[in-house]
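Visitor: Sharing a sequence plus its predicted fold:
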Amino acid sequence: MNIRNIDLNLLHVFVTVYDCKSITLAAKQLHLSQPAVSNAITRLNSTLNMTLFVKNSRFIAPTRQADALYVDVKCCLQKIAFTLSQQSHFDPATSERTFRIATSNYGEIALFTKLVSHLERYAPRIKIIREFFEIDNFSQYLQNGQLDLGLFFDRPVEKGIHKEFLFSDSLVLITGPQQPPLPDNLTTNDIIKFDFISFKNECNNFDFLFSVFNNHPDYHAPRFTVATMWSVFFIVSTTTLVAVSPLLYAKTLEKHLPIKVHTLTDVSPMKLNLYWRDIETQDPGHKWLRELIKNTFINNS
């Protein structure tokens, strides 16, 4: 039999009548009239080419064919109802959903340290996977559903991608003990001739950290570029090289390395944004995670 020929509403009536063993009681439970329930059973009998119930005194009795159908039909209807309810209701305490997030190392440090501890306590079955994609193509992966969220400093977005500001961080200069003492507050002109070390990888495209220098006639691009920001800090702490860094990194590693942090008074802050597909905006699980991430950054401020 072709499933397209069956009205699922008739199956719901069948299960209710089977449970109640009465057209009258089933009609009350379904908020339908008795003739409507009787007509539904008649239609289902005709569609399935079988007799599902027979009259027995004041009640009706299921046939052997009805007995054979009942358990599987009820189970399938319950699964459908559960699946549909999950689309309108989300319980983080019981959900086993997996979310995929692309972010830079900055986003991982700023977010995951607090996010993971919260999930362990309040959403123990939810899985978070940090994905690695080329940053210039991350909106493509959002569009095709390979990513749930992107967490990056300001990036251009394509149609269908939502962008929301989360957090702002300052850029600072870091120096090591081999560098002659410098004031706590500096300007671009003060540091333009220094020898910088930079870093870059697939999710940490921080070339724009130096964009403020590019038009300055005395600026020369860094001679050294490494893969991670952590290497930058260790190199600065043992050489005369300097680096530009987000303040969050600098304050974290200042506790462990002999570095000094200098404020750059004429450099605009970086804006960290959350990106997702517009069609995910009303998804309850997606919305819950976005709110959790936003609250995490509010508490970081």
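Guide: Done, it's in. Residues are numbered from 1 along each chain as shown.
Visitor: C-alpha only now, for contacts and for neighbours.
Guide: Fine.
Visitor: what comes into contact with stretch 216-224?
Guide: Around stretch 216-224, the neighbours that count as contacts under C-alpha atoms under 8 Å, 6 or more residues apart in numbering are 192, 193, 195, 196, 197, 198, 213.
Visitor: adding another structure so you can compare the two:
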Amino acid sequence: MNESHSLARVDLNLFRIFVTVAQRGSTGAAAEELHLTQSAVSHALGRLRQQLGEPVLVRQGRHLVLTPHGRAILPKVQQALTQLQGCMGQGEGFDPRHSDLTFRLGFRDILEAMVLPRWMQELEQMGSPLSFTSSRVRGNQMAQRLLAGELDVAVDLERPVAAGIESCHLRDEPLVLLLGPKHPAFGQESFSQADYQASHHVLVTLQAEERAFVDQRMTGLQGERRVRLHCETYFAAAQVVAHTQLLLTMPATYGTHLASLLGLEVRPLPFDCSPLPIGLYWRRSSSEQAGLVWLRERLQQALAN
């Protein structure tokens, strides 16, 4: 009887605030994301502490960290909130014109350039209040960040999925070669594998296992590329190519876009190379949420085109 009365008085918003603070590490960052004042977030944590009978977060330096009790209940709270959100979305569909959700995307610079400009233009035209947060995610951190609720979806090379993660194939992306006007082969019809291997290259830095995954698909390449420069993003690498004799090997769709912007040539690779399989990943517990169903379908449409 007392337990039922206690549960009836629980404010679910307190748990939502708890999860956000746990993810962001401070009441200030959580307040900004939730569109609340910092004092309101602090007050909510105090009320949650009173209702639970012990703290879930404690201050450590400039950050708030989970207590043992907080670590124990966080996954259960996240799962419960996800299930409740899914129930609310059932049968109602999702209308981006009337939703103020914020979607968290695990994108690399390629997808940010290919997808976000068109999405934001379309949403602005329809008067949608939707917002997005895009961040670069490394493959070995993807499952952890999805399961923790830090990301709603992620797009990456296809890889085995962890428990609790769903995935689907998005597309096969071929690799192409970009060269600039200072390269001796610019404007020339022929470009051989010998030319490729004699040239110097700019390489976009990947994790070791990703680099191996890409290199393994270059079945026709004999020997290694002569890499002069490592970059973090393809846009920076393409700008280097525009002003030097260096070559850049990169995914075709974004490569074609950058070539049109920077006056570069796009060439097929002068050897056999299998395309890169690209996958979409999300939490299994969010599979039926109407907003995230819309988001996944929208991503599939964007990349299919």
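Guide: Arrived safely, thanks for sending. Since the model is a prediction, treat every value here as computed from it, not as a measurement.
Visitor: care to give me the TM-score?
Guide: TM-score of the superposed chains, computed with TM-score structural alignment, normalised by the length of the first structure, equals 0.64; 224 aligned residues with a C-alpha RMSD of 3.2 Å.
Visitor: sorry, back to before: list the ones among the contacts of stretch 216-224 of the first structure that fall in strands.
Guide: Judged by DSSP state E, the contacts of stretch 216-224 of the first structure include 197, 198 as members of strands.
Visitor: Would you mind giving me the ChimeraX syntax to select the buried ones in the contacts of stretch 216-224 of the first structure?
Guide: Buried members of these, defined by 16 or more other C-alpha atoms under 10 Å, are picked up in ChimeraX with:
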select :192,195,196,197,198,213
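Visitor: Distance to residue 264 of the first structure added to the contacts of stretch 216-224 of the first structure, as TSV?
Guide: Formatted as TSV, the contacts of stretch 216-224 of the first structure follow (distance: C-alpha to C-alpha, whole Å):
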residue	distance to residue 264 of the first structure
192	12
193	15
195	16
196	15
197	17
198	17
213	12
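Visitor: Show me which of the contacts of stretch 216-224 of the first structure is closest to residue 245 of the first structure.
Guide: residue 198 (9.2 Å; C-alpha to C-alpha).
Visitor: Could you find the counterpart of the closest one in the second structure?
Guide: For residue 198 of the first structure, the aligned position in the second structure is occupied by residue 203, per TM-score structural alignment.
Visitor: If I follow the layout properly, that match ends up in contact with residue 231?
Guide: Yes - Residue 203 of the second structure lies in contact with residue 231 (C-alpha atoms under 8 Å); the separation is 6.2 Å.
Visitor: quick one on the thing from earlier: nearest residue to the match of residue 198 of the first structure other than its sequence neighbours?
Guide: Nearest residue to residue 203 of the second structure, sequence neighbours excluded (C-alpha to C-alpha, 6 or more residues apart in numbering): residue 230, at 4.8 Å.
Visitor: follow-up on the earlier one: what residues are shared contacts of residue 203 and residue 231 of the second structure?
Guide: Common neighbours of residue 203 of the second structure and residue 231 (C-alpha under 8 Å, 6+ apart) are residue 237.
Visitor: got the contact list for the most centrally placed residue in the second structure?
Guide: The residue lying closest to the centre of the second structure (C-alpha atoms, centre = their mean) is residue 106, at 0.7 Å. Residues near residue 106 of the second structure by C-alpha under 8 Å, 6+ apart: 134, 135, 136, 137, 142, 151, 152, 153, 154, 155.
Visitor: which other helices and strands contact the lengthiest helix in the second structure?
Guide: The helix spanning the most residues in the second structure, taking DSSP state H as the definition, is helix 68-89. The elements that helix 68-89 of the second structure packs onto, with contact taken as 3 or more C-alpha pairs under 8 Å, 6 or more residues apart in numbering; DSSP states H and E, are helix 12-24, helix 290-304.
Visitor: Which part of the first structure matches the first one?
Guide: Read it as helix 12-24 of the second structure. The counterpart of helix 12-24 of the second structure in the first structure, using TM-score structural alignment, is absent.
Visitor: Pull out the buried positions in the helix or strand following that helix.
Guide: Per DSSP states H and E, the first helix or strand lying C-terminal to helix 12-24 of the second structure is helix 27-34. Residues 27, 28, 30, 31, 34 are the ones in helix 27-34 of the second structure that count as buried (16+ other C-alpha under 10 Å).
Visitor: and if you look at stretch 293-301 of the second structure?
Guide: Taking 16+ other C-alpha under 10 Å as the criterion, stretch 293-301 of the second structure shows 294, 295, 296, 299, 300 as buried.
Visitor: Alignment lookup: the last one to the first structure.
Guide: In the first structure, the residue paired with residue 300 of the second structure is residue 294, using TM-score structural alignment.
Visitor: pretty sure the residue nearest to residue 203 of the second structure is touching residue 236, no?
Guide: No - if you go by C-alpha under 8 Å, residue 230 of the second structure and residue 236 don't touch, sitting 10.0 Å apart.
Visitor: how about residue 116 of the first structure, what's its match in the second structure?
Guide: Under TM-score structural alignment, residue 116 of the first structure pairs with residue 120 in the second structure.
Visitor: oh sorry, the question was meant for residue 172 of the first structure
Guide: Aligned partner of residue 172 of the first structure by TM-score structural alignment: residue 176.
Visitor: how about that match, what does it touch?
Guide: 249, 250, 251, 252, 255, 266, 267, 268, 269.
Visitor: Same check on residue 266 of the second structure?
Guide: Shown in contact with residue 266 of the second structure (C-alpha under 8 Å, 6+ apart): 176, 177, 178, 179, 255, 256, 259.
Visitor: Using the three-state scheme, assign the first one.
Guide: Of the three states, residue 176 of the second structure takes strand under DSSP: H, G, I helix; E, B strand; the rest coil.
Visitor: sorry, back to before: skipping adjacent residues, who's closest to the match of residue 300 of the second structure in space?
Guide: Residue 294 of the first structure's closest residue in space is residue 166 (C-alpha to C-alpha, 6+ apart), at 6.3 Å.
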